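> the following block contains a protein sequence and its predicted model.
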Amino acid sequence: MATIVKNPAGTWKAVIRKQGWPTAAKTFRTKRDAEDWARQTEDAMVRGVYIQRSDSKKFILDQALDRYLREITPTKKAGDSQRRDHTSAKVLRERLGKYALSALNQKIIGQYRDARLAEGRAGNTVRLELALLSHLFTVAIREWEVGLPSNPVLQVSKPKGNVRDRRLQREESPRLLESVRKHSNPMLAWVTELALETAARVEEILSLEMRDVHLERRIMILRDTKNKDTRGVPLTMRAAEIFQEAIAHYPRGDSPLIFPGNPGRDGVRRPYRIHKVWKSALGRASIVGLHFHDLRHEATSRFVEIGLSDSKVRQITGHKSPQMLARYAHLRAEDLVADLDQARGIPTRFEILRPAPDTEQPVTNRKNAKIVPFPVQK
């Protein structure tokens, strides 16, 4: 049974103490409001559906973001994931930071989405911001025990992400390699070529240690992957040559990394940083709109073009499901064109991979095609 008492200020306080439930209390202006709330709350406790909402009303998004960045973000993969959290949190804080978590509903979040898109923000940018907000609500409900009935972000439709299909054009490839090879540190060229030869992500390449590369078997083991899985990747002859050159170039006494950066203030060598020098290399090569991650798409496209099955491509690239390779379906369709022509006795000429400028002979047999390497600078 609830206890209703009058405060010295003239308000009425309802207190509910029920076995098996935390003490619930709330203050009202009138006694009737206090009695109504107590009756409804006790009924919810009896039915087992009571949710204590006091924390959610006091807990504003600004405070929740601080706690999320302090406790959750550091557990994510270092690099882009953590930087993206801080970037998204800054915008959410500016637009919605003063709202209590209990006040953020489907309508407010939908208005936020529409306003960001109207400003010209990319759909993928807005989607990532909503993803952070959604995960914050999930953590608040499951781990922080904030009394919320549900995650309101789940009720809001998300903008579609932008699928990048940027590939390295035939006339760009020699300029890119020439530019990265002119950089004072040869690691830039090595990492760039390895991305094209293996379809590995830049973080996966830069975190490689000596124990991860087995030249005698021509494989490398990727342990620090985006999906936190370990996978083995076969090495082309060119990839094996790059590793051999990189390992022989630097002494390994103070770091197990194959591509170590300069020592930090603590004397520890961490992975080589490539982003700034990569942008400079693109500028020297007069290449616009190419991201380093586009090299992964380029390499994956080549694996598809030479006739590797989807299962083999996934084993190399680490894509989780066949659906993730759907963007390469148009390349498979070209295989069907060749099969149709062959069945009808029609000669077909294809240029699968961009040949070097001095080799203009197109590939005529897609099934037995080999990867055409980039021209090596003498």
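Right, received. Where do you want to start?
> drop to CA atoms for contacts and neighbour counts, all remaining ones
Noted.
> show me the strands in the protein, by range?
3-6, 12-16, 24-28, 213-214, 219-222, 231-234, 260-263, 269-271 (DSSP state E).
> at the geometric centre of the protein, which residue sits there?
In the chain, the centroid-proximal residue (C-alpha atoms, centre = their mean) is residue 81; its distance is 6.1 Å.
> wait, which of the strands of the chain is closest to residue 85?
strand 269-271 (21.4 Å; C-alpha to C-alpha).
> so where's the longest helix in this protein?
As assigned by DSSP state H, the longest helix anywhere in the chain is helix 123-142.
> so for that one, what gets flagged as buried?
123, 125-141 (16 or more other C-alpha atoms under 10 Å).
> how far away from the center of its chain is that helix?
Distance, stretch centre to chain centre, for helix 123-142: 13 Å (C-alpha atoms, centre = their mean, to the nearest Å).
> which secondary structure elements does that helix sit against?
Under the contact criterion of 3 or more C-alpha pairs under 8 Å, 6 or more residues apart in numbering; DSSP states H and E, helix 123-142 touches helix 61-71, helix 80-96, helix 106-118.
> putting a second one here so we can go through both:
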Amino acid sequence: MATIVKTPAGSWKAVIRKTGWPTTAKTFRTKRDAQDWARRTEDEMVRGVYIQRSASERMTLEVALKRYLADVTPTKKPSTQKSERHKANTLIEHLGKYSLAALTPELIANFRDTRLNSIGHRGQPISPNTVRLELALLGHLYTVAIQEWGLGLTYNPVQNIRKPSPGEGRDRRLSPDEEKRLFTVLRQHSNPMLAWIARIALETGMRSSEILTLTRSQVDVKRRVVLLTDTKNNEARLVPLTQSATEVFKQALNNPVRPLECDLVFFGEPGKDGKRGPWYGLTRQGVG
């Protein structure tokens, strides 16, 4: 039987001591609320379905996201880490003061609708895909909290709400005239790697991060394929090469200024440790 006592502050505290369960207590504004909670909790204990929710009631989303960024995000790729930190800031701004237990599907759906009708910092509407990815981060946080953190959450409130469509994929291609003008400019650069990287990107559709981290062993000009091992979805894949892309790779692989110890196809200047990393002249020139 629960003990219901009035506190010096005028609230009512319910304390449950039951064999086989840790002592559980909670404070309420009215005696009736304390009695109702005690009755429900004892019933759950008898049926063996009681879950101690106090941790999820105390932890705000802001605190949970900071824990996620510290524990989970560092296991992901650098680009994903940066993206998740930005999305977490948005979630904290809108929902950070709610406890994990207090966030309901209705609240999260309202957040979704608010974001879909918002204007971003560049003066453009927030894209549905951006909102979809924000909800994906929130949903995975709940999955981790339920499966690994032991906070007493009974369900994931993101799971059953409607997610925005990711939208249509991009299929924009340069016109012949645009391509001609682009490479006229790129070939004027002092480093030929700039034009090589741009040509490979156009011919293969590979991401800049995939191209810039290529090593010589990944490129097979005889078979005219590139083996990508570090991809966005973490699945290795073979990329076929056009004749044009093959010729560019031949030039890059035979680059006479490549240091003997460097295995990167597109290499940069030595860092403070004396090692060469990928050449990032492409992004610094604002191309791609």
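Looks like it arrived, so ask away. Fair warning: this is a prediction, and the values are worked out from it, not measured in the lab.
> sorry, back to before: with mean neighbour count and distance to residue 157 of the first structure added, can I get the strands of the first structure in a markdown table?
Shown next, in a markdown table, are the strands of the first structure (neighbours: other C-alpha atoms under 10 Å; distance: least, C-alpha to C-alpha, whole Å):
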| stretch | mean neighbour count | distance to residue 157 of the first structure |
| --- | --- | --- |
| strand 3-6 | 16 | 44 |
| strand 12-16 | 20 | 39 |
| strand 24-28 | 17 | 35 |
| strand 213-214 | 18 | 44 |
| strand 219-222 | 20 | 35 |
| strand 231-234 | 17 | 34 |
| strand 260-263 | 16 | 43 |
| strand 269-271 | 18 | 38 |
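> can I get those strands in a markdown table including distance to residue 71 of the first structure?
Formatted as a markdown table, the strands of the first structure follow (distance: least, C-alpha to C-alpha, whole Å):
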| stretch | distance to residue 71 of the first structure |
| --- | --- |
| strand 3-6 | 39 |
| strand 12-16 | 33 |
| strand 24-28 | 28 |
| strand 213-214 | 34 |
| strand 219-222 | 27 |
| strand 231-234 | 29 |
| strand 260-263 | 28 |
| strand 269-271 | 24 |
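> ok, which of these comes nearest residue 284 of the first structure?
strand 260-263 (22.7 Å).
> quick one: the closest one to the second structure mean distance?
For strand 260-263 of the first structure, the mean deviation from the second structure after alignment is 2.6 Å (mean C-alpha distance after the TM-score superposition for the first structure).
> residues contacting that strand, please?
206, 269, 270, 271, 272, 273 (C-alpha atoms under 8 Å, 6 or more residues apart in numbering).
> pick out the most distant pair among these.
206 and 269 (12.0 Å).
> aligned to residue 139 of the second structure, what sits in the first structure?
Structural correspondence for residue 139 of the second structure with respect to the first structure (TM-score structural alignment): residue 134.
> quick check: the gap between its match and residue 9 of the first structure.
40 Å (C-alpha to C-alpha, to the nearest Å).
> same deal with residue 159 of the first structure?
As for residue 159 of the first structure, its distance to residue 9 of the first structure is 50 Å (criterion: C-alpha to C-alpha).
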